[in-house]
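K.L.:
Any chance you could fold what I've pasted below:
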Amino acid sequence: MSLFKRHPLGRSELNIPEICLGTMTFGEQTDEADAHAQLDYALEHGINFIDTAEMYAVPTRVETYGASEAIVGRWLQRQSRDKIILATKVAGPARSLEWIRGGPLSMDRANIHAAVDGSLQRLQTDYIDIYQLHWPERNQPMFGQWQFDPEKERACTSIREQLETLGELVREGKVRHVALSNEHPWGISQFTRLADELGLPRIVSTQNAYNLLNRTYEYGLAETCHREQVGLLAYSPLAFGHLSGKYLTDSAAPGRLTRWPFFGQRYAKPNVTAAVQAYADLARNHALTPTQLALGFVRSRWFVASTIIGASSLSQLKETLPATLTPMHAELLEAIDAIHLRYTNPAP
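P.N.:
Modelled structure (predicted):
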């Protein structure tokens, strides 16, 4: 019997495990043999929820575009497809990804259809359980940006057109449920309103960063998603490894941030190190590792439908997966909030 609980997702019939295995290291840091071992290990422990994306592996480059999906797809051939909950994402514009459909220039009907067909081919499956828009096409702050700037407005595909296209994919049987990622309250509200008004598929979740260094979800999204019945798939629970505490003692410790320094710009901000130190001290005062504190905290939140954890190796997954089960008692949560009030969202 699995130790992990299962939660309903949005208004769907999906019942997802509270932990999801992320795959963005597959094909870059993680070779195929280790990736398949991780997938096997997760499934053995009741984690049948797998998240990937067409643009993975990360950091993104032309040589590894689609590699994560392809690795998952080859593993999927050994599984009972109906026992796996598979999520992937379509890459949007406004980032330098010229090797993905020439930009992509927009998230219009042609781009979304081309993206889903490519993902289905790489994943070697007839359908995707949860299909997510990886980030909004419209102007909004994301990936470490923290201010909305109306001067950066640009032409973009309407939310209605995006939702209508997703509806086509559902009717065609290529997608079971639709979802968002890196969204803000306004976007959630618009997608749910238009779905209800036009009889289009309702989003079941949003995949957003959430961790001890970035609790911005709590300010507007928590209420919006609760009232609209949209689940949170929380990614980066360890804040790119910062919350493991490993960079406190060795700034050159092995990891994505030392291998690709540009990759963690979201965390190159004042008070990040001070906050990490405070959380690490708190963990040790309660006989926990910093990893246990960080992962246990995210799993404990009432609004988190599933916590996405990723690992560069099977040995790392064997450490982090049990750590998510760390119980959080009232005194510990109060101490976490006290640190949060002192170092409020240093890495939004």
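K.L.:
Please make it C-alpha for all contacts and neighbour counts, starting now.
P.N.:
Will do.
K.L.:
Now do the strands in the chain.
P.N.:
6-8, 15-17, 19-22, 49-51, 85-90, 128-133, 175-181, 203-209, 231-235, 304-309 (DSSP state E).
K.L.:
just checking, what packs against the fifth one?
P.N.:
So that's strand 85-90. The contact analysis (3 or more CA pairs under 8 Å, 6 or more residues apart in numbering; DSSP states H and E) places strand 85-90 against strand 49-51, helix 109-123, strand 128-133.
K.L.:
and it, which residues are buried?
P.N.:
85-90 (16 or more other CA atoms under 10 Å).
K.L.:
contacting residues for the one residue sitting closest to the centre of the chain?
P.N.:
Among the residues of the chain, the one closest to the centroid is residue 235, at 3.8 Å (CA atoms, centre = their mean). Residues near residue 235 by CA atoms under 8 Å, 6 or more residues apart in numbering: 207-210, 307-309.
K.L.:
correct me, but residue 222 touches residue 304?
P.N.:
No: the criterion here is CA atoms under 8 Å, and residue 222 misses it with residue 304 at 9.4 Å.
K.L.:
Redo the strands of the chain as JSON lines? Include distance to residue 215.
P.N.:
Converted to JSON lines, these look like this (distance: least, CA to CA, whole Å):
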{"stretch": "strand 6-8", "distance to residue 215": "21"}
{"stretch": "strand 15-17", "distance to residue 215": "22"}
{"stretch": "strand 19-22", "distance to residue 215": "19"}
{"stretch": "strand 49-51", "distance to residue 215": "22"}
{"stretch": "strand 85-90", "distance to residue 215": "23"}
{"stretch": "strand 128-133", "distance to residue 215": "22"}
{"stretch": "strand 175-181", "distance to residue 215": "16"}
{"stretch": "strand 203-209", "distance to residue 215": "8"}
{"stretch": "strand 231-235", "distance to residue 215": "11"}
{"stretch": "strand 304-309", "distance to residue 215": "12"}
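K.L.:
Following up with a second sequence; could you model it the same way so I can compare the two?
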Amino acid sequence: MEYRTLGGTGTIVSTQCLGTMTFGNESSEEVSHAQLDRFLERGGNFIDTANVYSRGVSEEIVGRWLAARSEVRDQVVIATKGRFAMGDLPNDVGLSRVNLSRALDASLRRLQVDTIDLYQAHAWDALTPLEETLRFFDDAVRAGKIRYAGVSNFLGWQLQKAAMLTDRLGLTPIVTLQPQYNLLVREIEFELTAVCENEGIGILPWSPLAGGWLTGKYRRDEVPTGDSRLGDNPERGMEAYAPRNAQERTWQVIDAVRKIADSRGVSMAQVALAWTADRPAVTSVILGARTVEQLDDNLAAADLHLSADETALLDEVSEPIVGDYPYGPQGKAQRASGRVL
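P.N.:
Below is the predicted model:
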């Protein structure tokens, strides 16, 4: 396992992070604890969850694992999130001080810890002034309830505004961004990557395997069946499956990943994870396994690095499809040069 600093902080985390969205849903508590044990054995020290994962059950599973292994707490960095509804009342949702204070205290109880290492806003909240959310994060750090603050699923202007506000107001900075990022979803490169590089914010990609597409388990024009998330519950993702299946780019990317995997003697998942881990500003890639066997395969990518030629091939076939301006060829040249042409 390799390690990097958590954004611009001095805290060290593994370049792979164990995501726990499957805990309590697709993975039983026994399997979840087995995944946590295996991750720790292989050198992983970064665990990500959220209060809404299995409606609190994921945090509870992690909490019971920590409680049963008292020596482990100082070895791991625990991240969780708050924002989405955990109740039916008007103030049970959002990034307001009211909801986040309740959500944070509940997460601390479920995780059975005194301090959460990284507390993240799970998504933007247009109803709450951003300054209110950032001041809550700052107060939580001062109270010793959290060590660092991060955000997830923010747009470029939203993240830049947060970074500028914390700097101007002298508040605890945003140290991480958790976005969807993989070979099939590269749109964060238009603006968010640059913001993160400029502001010292670490990127924590979720869905690095694009919901299983980059593992090679799906076939062109075939309805998914068998041991896959879409196979188990086709209706869950068929709205996204159909347009992705219809894009020639999807299959060009999959073919390129398979070609590199075959030449390397590794799995397609390992190639996709290695590409993501070595992208600019990426701190740690979030793994989402249902079984220990899936996790083992993902963990094998921890020390895999692609060659310049392999990376160039994947970059070329996965280039996002955009118009001309501002994200097409002209806009790309401007961003690369740092000046208006």
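K.L.:
Which of the strands of structure 1 sits closest to residue 296 of structure 1?
P.N.:
Evaluated over the strands of structure 1, closeness to residue 296 of structure 1 peaks at strand 304-309, with 9.9 Å, by CA to CA.
K.L.:
can you list the residues that contact that closest one?
P.N.:
The contact list for strand 304-309 of structure 1, computed with CA under 8 Å, 6+ apart, reads 7-9, 16-22, 51, 231-237, 298-299, 320-321.
K.L.:
Average offset of it relative to structure 2?
P.N.:
By mean CA distance after the TM-score superposition for structure 1, the fitted strand 304-309 of structure 1 averages 0.5 Å away from its aligned residues in structure 2.
K.L.:
which part of structure 2 lines up with that strand?
P.N.:
Mapped onto structure 2 using TM-score structural alignment, strand 304-309 of structure 1 spans residues 282-287.
K.L.:
Tell me how far that stretch lies from the chain's centre.
P.N.:
6 Å (CA atoms, centre = their mean, to the nearest Å).
K.L.:
what do we get in structure 1 for residue 231 of structure 2?
P.N.:
Checking TM-score structural alignment: residue 231 of structure 2 goes with residue 258.
K.L.:
Can you tell me the closest non-neighbouring residue to that match?
P.N.:
residue 252 (5.9 Å; CA to CA, 6 or more residues apart in numbering).
K.L.:
are any of the contacts of strand 304-309 of structure 1 buried, and which?
P.N.:
Buried among the contacts of strand 304-309 of structure 1 (16+ other CA under 10 Å): 7-9, 16-22, 51, 231-237, 298-299, 320-321.
K.L.:
my guess is residue 295 of structure 1 contacts residue 323, does it?
P.N.:
Yes: using CA under 8 Å, residue 295 of structure 1 is in contact with residue 323, at 6.3 Å.
K.L.:
Of these two, which one has the most company?
P.N.:
Taking neighbours as other CA atoms under 10 Å, residue 295 of structure 1 and residue 323 compare with residue 295 leading, 28 against 19.
K.L.:
aligned partner of that one in structure 2?
P.N.:
When structure 2 is aligned by TM-score structural alignment, residue 295 of structure 1 is paired with residue 273.
K.L.:
That match: what's it in contact with?
P.N.:
Residue 273 of structure 2 neighbours (CA under 8 Å, 6+ apart): 208-209, 285, 298, 301.
K.L.:
Let's have those residues in TSV, adding distance to residue 248 of structure 2.
P.N.:
As requested, these are exported to TSV (distance: CA to CA, whole Å):
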residue	distance to residue 248 of structure 2
208	20
209	18
285	26
298	26
301	27
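K.L.:
Narrow the residues you listed to those in helices?
P.N.:
Judged by DSSP state H, these include residue 298 as members of helices.
K.L.:
Relative to residue 69 of structure 2, how far out is residue 317 of structure 2?
P.N.:
45 Å (CA to CA, to the nearest Å).
K.L.:
Looking at those two now, which is surrounded by more residues?
P.N.:
residue 317 (19 against 10).
K.L.:
what's the closest non-adjacent residue to that one?
P.N.:
residue 253 (5.6 Å).
K.L.:
Can you verify my assumption that that neighbour contacts residue 313?
P.N.:
No: if you go by CA under 8 Å, residue 253 of structure 2 and residue 313 don't touch, sitting 9.1 Å apart.
K.L.:
In terms of packing, which of those two has more residues around it?
P.N.:
Using other CA under 10 Å, the more surrounded residue of residue 253 of structure 2 and residue 313 is residue 253, with 23 against 15.
K.L.:
burial measure for the nearest residue to residue 91 of structure 2 once chain neighbours are set aside, as a count.
P.N.:
Leaving aside its sequence neighbours, residue 91 of structure 2 sits nearest to residue 99 (CA to CA, 6+ apart; 5.8 Å). Residue 99 of structure 2 sits with 19 neighbouring residues when counted by other CA under 10 Å.
K.L.:
With adjacent residues omitted, what lies nearest to residue 238 of structure 2?
P.N.:
Using CA to CA, 6+ apart, the closest residue to residue 238 of structure 2 is residue 230 (7.5 Å).
K.L.:
Now do the same contact list for the one you found.
P.N.:
Going by CA under 8 Å, 6+ apart, the list of residues near residue 230 of structure 2 reads 224, 236-238.
K.L.:
what's the neighbour count on residue 85 of structure 2?
P.N.:
17.
K.L.:
looking at it, it is touching residue 92, isn't it?
P.N.:
Yes: under the criterion of CA under 8 Å, residue 85 of structure 2 makes contact with residue 92 at 5.4 Å.
K.L.:
Which of the contacts of residue 230 of structure 2 are buried? Put it as a ChimeraX command.
P.N.:
Buried residues among these (16+ other CA under 10 Å), as a ChimeraX selection:
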select :224
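K.L.:
Out of the contacts of residue 230 of structure 2, the closest to residue 258 of structure 2 would be?
P.N.:
Using CA to CA, these come closest to residue 258 of structure 2 at residue 224, 18.6 Å.
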